[in-house]
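*Asks:* just need the structure, nothing else, for what follows:
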Amino acid sequence: MKIIPVPCLEDNYSYLIIDEISNEAAAVDPVEPEKVLRICQEIGCQLKIILTTHHHWDHAGGNEKMKELVPGITVYGGSLDNVKGCTNKLENGDKLLLSNDISILALHTPCHTNGHISYYVTGKADEVPAVFTGDTLFIAGCGKFFEGTAEQMYRSLCVTLGSLPKPTWVYCGHEYTVSNLLFAQTVEPENTKLAQKLAWANQQRQSGLPTVPSTIEEEWETNPFMRAELPEMQEKVGCKSAVEAIQKIRNQKDNWRR
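*Replies:* Presented below is the predicted three-dimensional model:
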């Protein structure tokens, strides 16, 4: 299994998930279809399916064009989201096969949108799995609560995604990492893991490289929204529950400026 990040628009990421044996591929949120298909052509893979995380234009806006360019392609999206171009609606726990060796599990991760889906992808037994989290989980951050509640974000981050194996690669929908880490330091300035990751992320960006992927383990160590589950973090922000702490940290982030 090979994963290729495809920078799109100003700070979005689309992704190609490729079976290197069969050369079959899935595209996650291909908002710039021509760019995604050009990469497919360059590496000689055949695009079979589209995985849409949620209905916002900068994620689903390329679906209709992709259907024109690849007639008959299957476009997946959450059953509770009005995903443009969707041909097959997914419920939590639905399983797909990209190829004989790569399977995809749909995880309902609502809050940013009601029907947001994250995609947990597994290959052969010796391969590290990956999860494509759209705008639910960012590196050191989370999406705005446009259509949901702090309770939903808590469950999406700390229960659904947080229960995945710690080595799981995390591929998110935007390049927000440096900004997210700078904010996280205002919440938890003594966290040395944050400082180390911020130094690394700055170096990546200065070199023109992406900061994806992260891992579930790194998010537990550096993401203030996931760390809101820790009693010490709740005490730090003056809250008595993870849900309350997530809401308070989100409010602070919404009003924070670099």
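
*Asks:* could you use CA atoms for every contact and neighbour count after this?
*Replies:* Noted.

*Asks:* helices of this structure, start to end?
*Replies:* Using DSSP state H, the helices assigned to the chain run over residues 33-43, 57-60, 63-69, 150-154, 177-187, 192-206, 216-222, 224-227, 231-236, 242-254.

*Asks:* isn't residue 29 right up against residue 15?
*Replies:* Yes - A contact is recorded between residue 29 and residue 15 when judged using C-alpha atoms under 8 Å, the distance being 7.1 Å.

*Asks:* of these two, which one has the most company?
*Replies:* residue 29 (33 against 24; other C-alpha atoms under 10 Å).

*Asks:* ok, back up a step: in JSON lines: the helices of the chain, plus mean neighbour count.
*Replies:* Written out in JSON lines, the entries for those read as follows (neighbours: other C-alpha atoms under 10 Å):
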{"stretch": "helix 33-43", "mean neighbour count": "15"}
{"stretch": "helix 57-60", "mean neighbour count": "21"}
{"stretch": "helix 63-69", "mean neighbour count": "18"}
{"stretch": "helix 150-154", "mean neighbour count": "21"}
{"stretch": "helix 177-187", "mean neighbour count": "19"}
{"stretch": "helix 192-206", "mean neighbour count": "15"}
{"stretch": "helix 216-222", "mean neighbour count": "21"}
{"stretch": "helix 224-227", "mean neighbour count": "26"}
{"stretch": "helix 231-236", "mean neighbour count": "16"}
{"stretch": "helix 242-254", "mean neighbour count": "19"}
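
*Asks:* want to try TSV for those helices, with distance to residue 7 as columns?
*Replies:* As requested, the helices of the chain are exported to TSV (distance: least, C-alpha to C-alpha, whole Å):
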stretch	distance to residue 7
helix 33-43	9
helix 57-60	12
helix 63-69	16
helix 150-154	26
helix 177-187	14
helix 192-206	13
helix 216-222	22
helix 224-227	25
helix 231-236	34
helix 242-254	24
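
*Asks:* and of these, who's closest to residue 129?
*Replies:* Distances from residue 129 to each of the helices of the chain were compared by C-alpha to C-alpha, and the smallest falls on helix 216-222, at 10.7 Å.

*Asks:* run through who's touching that closest one.
*Replies:* Applying C-alpha atoms under 8 Å, 6 or more residues apart in numbering, the contact partners of helix 216-222 are 139-140, 161-162, 164-170, 181, 184, 191, 193-194, 226-227.

*Asks:* try stretch 87-96
*Replies:* Applying C-alpha under 8 Å, 6+ apart, the set of residues contacting stretch 87-96 from outside is 74-79, 103-108, 117.

*Asks:* among these, find me the one that's closest to residue 57.
*Replies:* Nearest to residue 57 among the contacts of stretch 87-96, with distances taken as C-alpha to C-alpha, is residue 77, at 13.2 Å.

*Asks:* hang on, the closest one packs against residue 51?
*Replies:* Yes - using C-alpha under 8 Å as the test, residue 77 is close enough to residue 51 to be in contact (6.5 Å).

*Asks:* run this one through as well so I can compare:
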Amino acid sequence: MPLEIVTVPCLSDNYAYLANDPATGATMVVDVPEAAAILNALAEREWHASHILITHHHDDHIAGVRALAAATGARVIGAAADAHRLPHLDEAVAPGDTIRIGMFEGRVIDVSGHTIGHVAYYFPDAGAVFTADSLMALGCGRVFEGTPAMMWDSLSRLAALPPETLVYSGHEYAQSNARFALTIEPDNPALISRANAIAEARNAGRPTVPTTLSHELATNPFLRANLPGVKELIGMPGASDAEAFAEIRGRKDRF
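*Replies:* As a prediction, this is how the structure comes out:
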């Protein structure tokens, strides 16, 4: 039976995720911007949170962790490297570690750059990766604590996952990200089509996540910084991949 994943809008533009294993009833929550929205979503489905997975320490991802853990008794899991900035962890994990939610095994991936100690959670049997503020739909997180080279390495790790992987990111930024992406590759037909689909989805009030890694590889300028054609378009034909990524990230910061 597949892992059933539900997108929960929180705050103004955040997403949390519920993932339920029907075979065991185990339910994980990935990030908790606020507890009330998640408790309501759990109650609607008659699911009980057994695990809370934290991706990084920013308040819009952890503000509701203590309240949700107190209400449900869920086991809180987060990165050992970030533990000093997270709510109390029942399990501190490191990149390469595995975690089990019911019948599903997940792998912890280091995606530092946006913050140091940011992790993603990849569940191969579910074909899903929870990336929060690392890889996003048509974008990536701003580099606050790491370096552009560090962020490029993190995105490269995610880009190496199977292309059919579903990417569950932490915010609804796709429409603004699409506008920026078109300044980098204005003639990319896949990007033009995707930008139109995103506009249609947002006009209808639908979320743009999850996306697929294959869509990101075809349209996301931050994952395409290694391509000679993209380097030509940004005027850096001889640049390293990390240098090209840094230029694109800088342009997005000023966009």
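
*Asks:* ok, which of the helices of the first structure comes nearest residue 122 of the first structure?
*Replies:* Distances from residue 122 of the first structure to each of the helices of the first structure were compared using C-alpha to C-alpha; the shortest belongs to helix 216-222, at 14.7 Å.

*Asks:* how big's the offset between the closest one and the second structure?
*Replies:* Between helix 216-222 of the first structure and its aligned stretch in the second structure, the superposed structures give an average distance of 0.7 Å (mean C-alpha distance after the TM-score superposition for the first structure).

*Asks:* from the chain's centre, how far out does that helix sit?
*Replies:* Averaged C-alpha coordinates place helix 216-222 of the first structure at 14 Å from its chain's average position (C-alpha atoms, centre = their mean, to the nearest Å).

*Asks:* equivalent analysis for stretch 106-123 of the second structure, please.
*Replies:* Here stretch 106-123 of the second structure is found 9 Å from its chain centre; the criterion is C-alpha atoms, centre = their mean.

*Asks:* any idea how far apart the tips of it sit?
*Replies:* 4 Å (C-alpha to C-alpha, to the nearest Å).

*Asks:* can you list the buried residues in it?
*Replies:* By neighbour count, with 16 or more other C-alpha atoms under 10 Å as the criterion, the buried positions of stretch 106-123 of the second structure are 106-123.

*Asks:* mind checking how far the equivalent of residue 25 of the first structure over in the second structure is from residue 66 of the second structure?
*Replies:* Pairing criterion TM-score structural alignment: the partner of residue 25 of the first structure within the second structure is identified as residue 27. Distance of residue 27 of the second structure to residue 66 of the second structure, given as C-alpha to C-alpha: 17 Å.

*Asks:* got it, and residue 134 of the second structure?
*Replies:* Using C-alpha to C-alpha, which is the criterion applied here, residue 134 of the second structure is 24 Å from residue 66 of the second structure.

*Asks:* likewise residue 73 of the second structure?
*Replies:* When residue 73 of the second structure is compared with residue 66 of the second structure (using C-alpha to C-alpha), they lie 10 Å apart.

*Asks:* cool, and residue 161 of the second structure?
*Replies:* With C-alpha to C-alpha as the criterion, residue 161 of the second structure and residue 66 of the second structure are 32 Å apart.

*Asks:* please apply the same query to residue 177 of the second structure.
*Replies:* For residue 177 of the second structure relative to residue 66 of the second structure (C-alpha to C-alpha), the value is 32 Å.

*Asks:* residue 202 of the first structure matches what in the second structure?
*Replies:* In the second structure, the residue equivalent to residue 202 of the first structure is residue 199, according to TM-score structural alignment.

*Asks:* the buried residues of stretch 106-123 of the second structure in strands, which ones?
*Replies:* 106-110, 119-123 (DSSP state E).

*Asks:* out of those residues, who's nearest residue 240 of the second structure?
*Replies:* For these, the residue nearest residue 240 of the second structure by C-alpha to C-alpha is residue 110; the value is 21.9 Å.

*Asks:* contacts only, for the aligned partner of that closest one in the first structure.
*Replies:* Under the alignment (TM-score structural alignment), residue 110 of the second structure pairs with residue 108 of the first structure. Residues counted as contacts of residue 108 of the first structure (C-alpha under 8 Å, 6+ apart) are 78, 91-93, 115-118, 156.

*Asks:* now the residues you listed as CSV including distance to residue 20 of the first structure?
*Replies:* Shown next, in CSV, are those (distance: C-alpha to C-alpha, whole Å):
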residue, distance to residue 20 of the first structure
78, 27
91, 28
92, 28
93, 26
115, 31
116, 28
117, 25
118, 23
156, 31
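
*Asks:* sort out which one of the residues you listed lies nearest residue 239 of the first structure for me.
*Replies:* Each of those was checked against residue 239 of the first structure using C-alpha to C-alpha; the closest is residue 156, at 19.7 Å.

*Asks:* now for the helices of the first structure, which one comes closest to residue 98 of the first structure?
*Replies:* Distances from residue 98 of the first structure to each of the helices of the first structure were compared using C-alpha to C-alpha; the minimum, 15.3 Å, belongs to helix 33-43.

*Asks:* which other helices and strands does the closest one contact?
*Replies:* Using 3 or more C-alpha pairs under 8 Å, 6 or more residues apart in numbering; DSSP states H and E as the contact test, the elements touching helix 33-43 of the first structure are strand 46-51, helix 63-69.

*Asks:* any idea how far the shortest one is from the middle of the chain?
*Replies:* Taking C-alpha atoms, centre = their mean, the mean C-alpha location of strand 46-51 of the first structure is offset from the chain mean by 18 Å.

*Asks:* would you mark the buried spots in that strand?
*Replies:* 46-51.

*Asks:* which residue numbers in the second structure go with that strand?
*Replies:* Under the alignment (TM-score structural alignment), strand 46-51 of the first structure falls on residues 48-53 in the second structure.

*Asks:* go on, the longest one?
*Replies:* On the second structure, the counterpart of helix 63-69 of the first structure by TM-score structural alignment is residues 65-71.

*Asks:* with the first structure superposed, average distance for that stretch?
*Replies:* By mean C-alpha distance after the TM-score superposition for the first structure, the fitted stretch 65-71 of the second structure averages 1.4 Å away from its aligned residues in the first structure.

*Asks:* ok, residues contacting that stretch?
*Replies:* Where contact means C-alpha under 8 Å, 6+ apart, the residues beyond stretch 65-71 of the second structure that reach it are 31-35, 39, 52, 74-76, 87.
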